[in-house]
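Chemist: What follows is a protein structure lacking sequence information:
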């Protein structure tokens, strides 16, 4: 067997590992976004919907620029 060829089982295992790493990466990213939302003014409160990732980053960027 050529070193670049994988059995179905090996491919399934490799794909599973790749998917697991991606799920962890997305979980870590979502946790970081939630942490950022918690410290941003106007991003939390009873009448505020959860901001999207892009809205959170835009708000954070604008807030940092305002502080500068």
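Modeler: On my side now, so go ahead. Since the structure is predicted, the reported quantities are computational estimates derived from the model, not experimental observations. Numbering: from 1, shown residues only.

Chemist: from here on, contacts and neighbour counts on C-alpha atoms
Modeler: OK.

Chemist: neighbours of residue 37, just the number please.
Modeler: For residue 37, the neighbour count with other C-alpha atoms under 10 Å is 22.

Chemist: Helix or strand next in line after the host helix or strand of it, which one?
Modeler: Counting by DSSP states H and E, the element that carries residue 37 is helix 8-39. Under the assignment DSSP H and E, the closest C-terminal helix or strand after helix 8-39 is helix 53-67.

Chemist: Alongside the first one, take a look at this:
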């Protein structure tokens, strides 16, 4: 299995589960997926600064879009 894969998001059932959870919590699935991709792309990186910076950018954009 690839280290760059989130199994839950690779199955239709898993995607539906995550989508329903995002919807129930008022969070967009696309944004969730973007956050997961940022985390996966920095997996194993000893310096988490880049991952946190990516999270900040994504969450700032989400906040700006909601206002």
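Modeler: Alright, I've got the coordinates. It should be emphasised that the depicted structure is a prediction, and the values quoted were computed from it without experimental measurement.

Chemist: Kindly provide the TM-score of these chains.
Modeler: Here the TM-score for the pair of chains, by TM-score structural alignment, normalised by the length of structure 2, is 0.31; 27 aligned residues with a C-alpha RMSD of 2.2 Å.

Chemist: Please point out which parts of the helix of greatest length in structure 2 sit buried.
Modeler: Counting residues, the longest helix found in structure 2 (DSSP state H) is helix 49-66. Residues of helix 49-66 of structure 2 classed as buried: 51, 54-55, 58 (neighbour count, 16 or more other C-alpha atoms under 10 Å).

Chemist: What is the neighbour count of residue 10 of structure 1?
Modeler: Counted with other C-alpha under 10 Å, the neighbours of residue 10 of structure 1 add up to 11.

Chemist: Sorry, wrong one. I was asking about residue 35 of structure 2.
Modeler: For residue 35 of structure 2, using other C-alpha under 10 Å, the count is 19.

Chemist: Repeat that for residue 33 of structure 2.
Modeler: Neighbourhood size, residue 33 of structure 2 [other C-alpha under 10 Å]: 15.
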